[in-house]
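Peer 1: no sequence for this one, just the structure:
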């Protein structure tokens, strides 16, 4: 719950209510724990429970009463968190026999922001990922809710043998992910979205973080709050002489 201040704080400063759960596996869950094979489902259940208890969450924060718009709920996540968020908008986890598991989509979630979301399984996974993260096996065919995918073109992950384009599978394979932002030179931390001076960031760049901030904020505001926000930020990024990334839409 203490990570991603550059995004969570930025969104909150622009009027969004940001709720950050602490998942079980972030508290030191070991590989041999009997809950580990089911951790993907536990994480999705965490998010669903937040939505189920949204009134209690609101009541715990002074000043929120009457200010939360339940019709604009967005699921957002980075990396493994992006896969978790994607299950609320229709992505499913492929079972050991190769068939997509049950849908855990939640109609209360109207959009998703998926940063560095893991790609497909099978031969695309590295031996390490296949051994320790067999549940990192999404099926995107039913991800139909409007979603923004953000990826770095230098994100060479130990989870896959394919390279950085693995993190664009969610855009290529789902009908709902209609927009993709690819950051040039960005690695898995997208310049430092987890936090300033975070040791997990190997490509620290305030400029890249600013692009992610502005692009995701514009996506959250479009449509409804500012119908021109998305097109404006897209044009401002691509029309510069030295762009930090590119947008693709379908």
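Peer 2: Happy to help now that I have it. Just so it is clear, the structure is predicted and the values come from calculations on it, not from any experiment.
Peer 1: make it CA atoms for all contacts and neighbour counts henceforth
Peer 2: Noted.
Peer 1: could you pull out the helices for this structure?
Peer 2: Assigned by DSSP state H, the chain shows helices spanning 5-13, 39-52, 54-59, 80-87, 127-132, 169-173, 206-221, 229-238.
Peer 1: redo those as a markdown table? Include mean neighbour count.
Peer 2: Converted to a markdown table, the helices of the chain look like this (neighbours: other C-alpha atoms under 10 Å):
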| stretch | mean neighbour count |
| --- | --- |
| helix 5-13 | 16 |
| helix 39-52 | 17 |
| helix 54-59 | 13 |
| helix 80-87 | 25 |
| helix 127-132 | 14 |
| helix 169-173 | 22 |
| helix 206-221 | 20 |
| helix 229-238 | 15 |
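Peer 1: with distance to residue 72 added, can I get those in TSV?
Peer 2: Converted to TSV, those look like this (distance: least, C-alpha to C-alpha, whole Å):
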stretch	distance to residue 72
helix 5-13	14
helix 39-52	12
helix 54-59	13
helix 80-87	15
helix 127-132	35
helix 169-173	22
helix 206-221	8
helix 229-238	16
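Peer 1: ok, which of those comes nearest residue 245?
Peer 2: Evaluated over those, closeness to residue 245 peaks at helix 229-238, with 7.1 Å, by C-alpha to C-alpha.
Peer 1: got the angle for that closest one vs helix 206-221?
Peer 2: Counting by axes from the mean of the first three to the mean of the last three C-alpha atoms, to 10 degrees, helix 229-238 lies at 160 degrees to helix 206-221.
Peer 1: from one end of stretch 96-107 to the other, what's the distance?
Peer 2: 27 Å (C-alpha to C-alpha, to the nearest Å).
Peer 1: next, the one to line up against it:
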């Protein structure tokens, strides 16, 4: 296992983290009210915000506000306010599978993030010592797996509603940057028969108008055979098929869990690797820091250090 090096060195000392959940946002018309977790550093002001969208998976709780602690804790300890909704697709809710949007609830997932942004003042007030410390002008979205699909729609990707054939635009102009972690790629012939049949919304994914800056993170061993016949390169589609500015971080020997980003020591991680998780934590932090703060050099510094490693965990390209 590779040891952390300069490219995966922590960006300064971590701050203590305040985490409050569930914070409940009333959501008329939604099957249940929207519950979120808010994590924030104990110190600092004018804090940028990351909306973190969970994946699907077969665990009962990782796909909820209780998952993705390795990412949420790290980002919050290094200067971001991280907001994690429990989407309607979460197994914790056990909703009626006859809902026409089930099981992915792809549209509702993106709409959840708009609800959060509409009520940032409520979230600030709900977390002790957080009031007045957010910067609503510096918002990013991050998502893993199905959460990456949610993030791509918010960043400008399009799809067609399989129920009525209408093109759907869920882009959110308040979001200024994004990170897509093991996100689904293009549709059409790239999908497996199972995915085309079970998740028809994936058939029409179009990245050509995903114009918001983003970092795409993909594992070169992430075959996702239940979803695609295109192999690991499918997860690079959000980079390859979208306009710039975009960056692609390819992680060597990484599978769908990217070393274990969805939780600490979880059974569904097939490529457990703490050094890989550290790289994801710190490189995504550096990307979002520079994307939201013009002139910040954290991303360039991290890329240079990664390229200089004798046994790097991955590689970065940009356009």
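Peer 2: Happy to help now that I have it. Being a predicted model, the structure only gives us computed values, none of them experimental.
Peer 1: kindly provide the TM-score of these chains.
Peer 2: Aligned and superposed, the two chains score 0.94 in TM-score terms (TM-score structural alignment, normalised by the length of the first structure); 250 aligned residues with a C-alpha RMSD of 1.9 Å.
Peer 1: returning to what we had before: let me know which of the helices of the first structure is the nearest to residue 185 of the first structure.
Peer 2: Among those, helix 206-221 sits nearest to residue 185 of the first structure (C-alpha to C-alpha), with 9.2 Å.
Peer 1: tell me what the closest one is packed against?
Peer 2: helix 5-13, helix 229-238 (3 or more C-alpha pairs under 8 Å, 6 or more residues apart in numbering; DSSP states H and E).
Peer 1: any chance of those helices in TSV, with distance to residue 165 of the first structure too?
Peer 2: Converted to TSV, those look like this (distance: least, C-alpha to C-alpha, whole Å):
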stretch	distance to residue 165 of the first structure
helix 5-13	23
helix 229-238	20
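Peer 1: where along the stretch 1-150 of the second structure do the strands fall?
Peer 2: For the stretch 1-150 of the second structure, strands defined by DSSP state E, counting those that start in this stretch occupy the ranges 17-25, 34-41, 47-53, 81-85, 134-144.
Peer 1: so which of these is the most surrounded?
Peer 2: Of those, the one with the most neighbours on average (mean count of other C-alpha atoms under 10 Å) is strand 81-85, at a mean of 28.
Peer 1: which helices and strands sit right next to that one?
Peer 2: Applying 3+ C-alpha pairs under 8 Å, 6+ apart, one finds that strand 81-85 of the second structure makes contact with strand 34-41, strand 47-53, helix 69-77.
Peer 1: state the span of the first structure onto which it is aligned.
Peer 2: With TM-score structural alignment applied, strand 81-85 of the second structure matches the range 17-21 in the first structure.
Peer 1: one step back: mind checking which of the helices and strands packed on strand 81-85 of the second structure is nearest residue 193 of the second structure?
Peer 2: Across these, the minimum distance to residue 193 of the second structure, taken as C-alpha to C-alpha, is reached by strand 47-53, at 26.0 Å.
Peer 1: what residue in the first structure is paired with residue 316 of the second structure?
Peer 2: Using TM-score structural alignment, residue 316 of the second structure sits opposite residue 247 in the first structure.
Peer 1: so who does the equivalent of residue 219 of the second structure over in the first structure touch?
Peer 2: Counting by TM-score structural alignment, residue 219 of the second structure corresponds to residue 152 in the first structure. Residue 152 of the first structure is in contact with 116, 164, 182, 183, 184, 185, 186, 187, 188, 190, counting by C-alpha atoms under 8 Å, 6 or more residues apart in numbering.
Peer 1: isn't the last one up against residue 183?
Peer 2: Yes. Counting by C-alpha atoms under 8 Å, residue 190 of the first structure touches residue 183, with 7.5 Å between them.
Peer 1: quick one, which of the two is more surrounded?
Peer 2: residue 190 (32 against 24; other C-alpha atoms under 10 Å).
Peer 1: which position in the second structure aligns with the more buried one?
Peer 2: Match for residue 190 of the first structure (TM-score structural alignment): residue 258.
Peer 1: one step back: can you put the helices and strands packed on strand 81-85 of the second structure in CSV and add distance to residue 133 of the second structure?
Peer 2: Formatted as CSV, these follow (distance: least, C-alpha to C-alpha, whole Å):
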stretch, distance to residue 133 of the second structure
strand 34-41, 10
strand 47-53, 6
helix 69-77, 13
